[in-house]
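have a look at this prediction, sequence included:
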Amino acid sequence: MKRRQLLQALGAGTLLSTLPTGLLAATQSKRPLFIDGMSFLPEDLADIQASGLSAYLCDISTIEEVKQADGTVNYKRTYKACKESISIAANRVADHPQTLLQGLSGSDIDRAMDSGRCAIFFQIQGADCVEDHLGQVDEFYAQGLRVLQLTHHYGNSFAGGALDSDANGGLNLPLTPKGYALIAKLNDKKILLDVSHSSEQTALDAIKASRQSVVQSHGAVRAIVPHARCSPDSVIRAIADSGGVFGVFMMSFWLTHDPVPTTDHYLAQLKHVAKVGGLDAVAIANDYPLRGHENLLKLNNDNAEGVKEYLDWWHSLRAKKVLGFDHEPVHVVIPELNHIERMSRIYDALKGAGFKAAEADKIVGGNWQRVLKSVLR
């Protein structure tokens, strides 16, 4: 029996009796368990409390802009830059023990909730930081790295990227031999494997190779928006069968082609993931700062103006004929969700759309907690 089927077979009758301590406490209090699959450390730590988050995956990496041979720009997380950035992040978390708790194991979510803090799980968006040897994974782990993405947009020596271009639009670029070795290392270290930004074939190869649950921390559904950065049902289903979760993010041009993005479009993405992978696979992600997309907030969520900053990059990928870039984007955010209180708004929207409280609890945090407790031990 697949892990997803086993989870579904447990049934609602045993749900409350088998909930982890922190999640059970959340269901019995007015504060739901909110976990976000992708955001960043805010400049103002008051944003942590305002967000209502109990935990989140936090990208602590520093990027280097690298111009590729075809003229497009990639953003590399180099070893040197990420060693420095993870040290800075760890020191900042340690300096604010009343607000933050560095998440090293899944049980730290309970510890954070019991003490009124937020558990921060360090993530790096791309394995480019592992430059010379797999021993560098040990170094990052010792500094608190707990989630690693194989690649970011474009491929590297480990994996194919979602926006790579080949005769098949980049979709068939596989996991490399180095990638298989890296996954074995991540499994051994109990580091959560994230296939966000991977090519379709790399994602499927990685999930099959992993001995642990695999996640897509932040992404969207290709059946709704046919785009290379959106995932096909085959990947969603494989993630679910691994016992992992698929976090739907806030980048509205990958959520809908309708001219005005709304919360209903976001719910449609969540419902599709649930239909394909089951309710246990559905999760929330952001991919913007906790407050929301900063430039759009400055523009009072004027999508027509805000989308302009993406067009040069978008057109460069259109010229390479990468899947989906032929459709001109007209928005960046869902205005009502580009807000510090997005999690509570999504929670209310789920209940308003007919989800039972226990189902909404899973989507906004319970599923993330289950996976983090399973892998980070």
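It's in.

every contact and neighbour count from this point should use C-alpha atoms.
Noted.

could you find the closest non-adjacent residue to residue 54?
In space, residue 54 comes closest to residue 118 once its chain neighbours are excluded; the distance is 4.8 Å by C-alpha to C-alpha, 6 or more residues apart in numbering.

what strand or helix carries residue 370?
Element membership of residue 370, judged by DSSP states H and E, is helix 367-375.

which parts of that helix are buried?
Of the residues in helix 367-375, those buried by neighbour count under the rule 16 or more other C-alpha atoms under 10 Å are 367-372, 374-375.

now the strands for the stretch 51-200 of the chain?
55-59, 64-67, 73-76, 100-102, 118-125, 145-149, 192-194 (DSSP state E, counting those that start in this stretch).

ok, now how distant is residue 245 from residue 192?
With distances defined as C-alpha to C-alpha, to the nearest Å, the gap from residue 245 to residue 192 amounts to 11 Å.

and for these two, which residues touch both?
Listed contacts common to residue 245 and residue 192 are 214-215; contacts here mean C-alpha atoms under 8 Å, 6 or more residues apart in numbering.

on the three-state scheme, the spatially most central residue of the chain is what?
With the centre of the chain defined as its mean C-alpha position, the nearest residue by C-alpha atoms, centre = their mean is residue 217, 2.1 Å away. Under DSSP: H, G, I helix; E, B strand; the rest coil, the three-state class of residue 217 is strand.

so it sits right up against residue 245, yeah?
Yes. Assessed by C-alpha atoms under 8 Å, residue 217 is found in contact with residue 245 at 7.5 Å.

enumerate every residue touching the residue lying closest to residue 333 once chain neighbours are set aside.
Nearest-residue entry for residue 333: residue 252, 4.9 Å, with adjacent residues in sequence omitted and distances by C-alpha to C-alpha, 6+ apart. The contact partners of residue 252, by C-alpha under 8 Å, 6+ apart, come to 261, 331-334.

out of the residues you listed, who's nearest residue 28?
Comparing those against residue 28 with C-alpha to C-alpha places residue 334 closest, at 30.6 Å.

residue contacts, that closest one?
Contact analysis of residue 334 by C-alpha under 8 Å, 6+ apart lists 250, 252, 261-263.

below is structure B, check it against A:
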Amino acid sequence: MRNDAMIFDGLQCGHFDRAVFESLLKGTVRCVTVTLGFWENAVESMDSIARWREMARANADIVSIAQNAADIDRAVAEGKLALLLGFQNAMLFEGRIAFVELFADMGVRVVQLTYNNQNDLGGSCYEEHDSGLARYGKEVIREMNRTGILVDLSHVGNRTTLDAVKFSQKPVAISHANADSLYPHKRNKTDDVLKALKDNGGVIGCATYRNIAGDHYCASVDNWCDMVARTVEIAGIDHVGIGTDRSHNTTQKDLDWMRTGRWTRGIDYGAGSAARPGKAPPADWFRDVQNIGEITDGLRRKGFSAEEVAKITHGNWRRVYEASLA
């Protein structure tokens, strides 16, 4: 495999199984952050960790759970898929600062500060008013930095995101989002946020999720790579990666849980809308999981050098992992 052909995906979700793992490996993915939860409390989150450990043991010939960059390197050398355990909300900490270290000890390596709602750490992208990073949010970031958990800001409001980028002493991630200036959406990030990411040393993982990428950028891999190239113009070649937000084997029940959890009896469309209420179809070029491997050639066709392609496909993520998972 060429060095620039290997892919690290900053976030995927859904129900994984051996077939998914095999498809990712066929698509040259060698590291992926998997979503273990959205609205779950501490005990439910521990149940999810236990399930993932059991699944990793059952598929130990092709996957391994990684704790740091060295573990990822080892998995790559063995031809396996490295799994980083992540959560898309900080509810697993339940307001207890000591739980950050406990979950780090259990192997959690990526946590998003907020999901789709305001919480006690800060503001969400969907709140009418973004409160900014709370005092407790600062304490959690400080503890995540100390214990080797990467701070994820994907669904976080832009003001809270800027606060977190500036406060964190280690590189942060916007694991699965796009530039708002390229496709306007509340889930996407404004240019000032992406430029601040440079000073922090962090990475944005460009997403293929149709609701936040749009039909044009989903129409072909070349169109999507054009979005990546334009994101590089904003954030810099060292701060852009891949974070597809690909969902595996999800049902309407899963979608309802992601969008409404336990917090409402009403209807919430998440990143969708009344006009597009259901599950968004995958990008036209990304119908099969292994199609992710087409990104590499797409980036080459955009004129990126082999070194630049390698940075986007995996190198920038590895640098952040080495700095933040230690």
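Received it, and whenever you're ready, just let me know what you need. Remember, it's a predicted structure, so these values are computed and weren't measured experimentally.

can you pull the TM-score for these?
Taking TM-score structural alignment, normalised by the length of the second structure as the basis, the two superposed chains have a TM-score of 0.86; 310 aligned residues with a C-alpha RMSD of 2.8 Å.

coming back round to it: quick one: the residue nearest to residue 333 of the first structure and residue 294 of the first structure, what's the gap?
Taking C-alpha to C-alpha as the criterion, residue 252 of the first structure is separated from residue 294 of the first structure by 15 Å.

counterpart of residue 147 of the second structure over in the first structure?
Using TM-score structural alignment as the criterion, residue 147 of the second structure maps onto residue 189 of the first structure.

how near is its match to residue 164 of the first structure?
The span separating residue 189 of the first structure from residue 164 of the first structure equals 29 Å under the rule C-alpha to C-alpha.

which one's more surrounded, the two?
The residue with more neighbours, out of residue 189 of the first structure and residue 164 and counting by other C-alpha atoms under 10 Å, is residue 164; that gives 22 against 16.

name the nearest residue to the more buried one, sequence neighbours excluded.
Counting by C-alpha to C-alpha, 6+ apart, residue 170 is the residue found nearest to residue 164 of the first structure once chain neighbours are left out, at 4.7 Å.

surely the one you found touches residue 159?
No. Contact criterion C-alpha under 8 Å: residue 170 of the first structure and residue 159 do not qualify, at 11.3 Å.

find residues that contact each of the two.
residue 199.

of those two, which one has the most company?
residue 159 (30 against 23).

tell me the spacing between that one and residue 336 of the first structure.
Noted for residue 159 of the first structure: a distance of 36 Å to residue 336 of the first structure, by C-alpha to C-alpha.

same thing with residue 117 of the first structure?
Residue 117 of the first structure is 26 Å from residue 336 of the first structure, where distance means C-alpha to C-alpha.

same deal with residue 198 of the first structure?
Residue 198 of the first structure sits 29 Å away from residue 336 of the first structure when distances are taken as C-alpha to C-alpha.

among these two, which residue is more densely surrounded?
When neighbours are counted by other C-alpha under 10 Å, residue 198 of the first structure and residue 336 differ, and residue 198 comes out ahead with 34 against 14.

what do we get in the second structure for that one?
Counting by TM-score structural alignment, which is the criterion used here, residue 198 of the first structure corresponds to residue 156 in the second structure.

any idea how many residues pack against residue 121 of the second structure?
Every residue meeting other C-alpha under 10 Å relative to residue 121 of the second structure is counted, giving 23.

what do we get in the first structure for it?
With the correspondence set by TM-score structural alignment, residue 121 of the second structure lines up against residue 158 in the first structure.

name the nearest residue to its match, sequence neighbours excluded.
Taking C-alpha to C-alpha, 6+ apart as the measure, residue 158 of the first structure lies nearest to residue 179, with 4.0 Å between them; neighbours along the chain are not counted.

got the contact list for the one you found?
In this structure, residue 179 of the first structure makes contact with 150, 157-159, judged by C-alpha under 8 Å, 6+ apart.

now the residue nearest to residue 164 of the first structure: how far from residue 157 of the first structure?
Using C-alpha to C-alpha, which is the criterion applied here, residue 170 of the first structure is 15 Å from residue 157 of the first structure.

what residues are up against the closest residue to residue 331 of the first structure other than its chain neighbours?
In space, and not counting its chain neighbours, residue 331 of the first structure is closest to residue 303: 4.6 Å by C-alpha to C-alpha, 6+ apart. If a contact means C-alpha under 8 Å, 6+ apart, then residue 303 of the first structure has 296, 330-333 as its contacts.

nearest to residue 34 of the first structure, of those?
Taking C-alpha to C-alpha as the measure, residue 34 of the first structure lies nearest residue 333 of those, at 20.5 Å.

before we move on, back to that, distance from the helix holding residue 370 of the first structure to the second structure after superposition?
Following superposition, helix 367-375 of the first structure is found to deviate from the second structure by 1.1 Å on average (mean C-alpha distance after the TM-score superposition for the first structure).

where in the first structure does the lengthiest helix in the second structure align, residue-wise?
Secondary structure of the second structure read by DSSP state H shows that its longest helix is helix 42-58. Helix 42-58 of the second structure corresponds to residues 79-95 in the first structure, going by TM-score structural alignment.

ok, residues contacting the matching stretch?
If you take C-alpha under 8 Å, 6+ apart as the criterion, stretch 79-95 of the first structure is touched by 41, 60-63, 100-102, 122, 124, 128-131, 140, 143-145.

circling back: give me the common contacts of residue 217 and residue 245 of the first structure.
When contacts are counted by C-alpha under 8 Å, 6+ apart, the set common to residue 217 of the first structure and residue 245 is empty.
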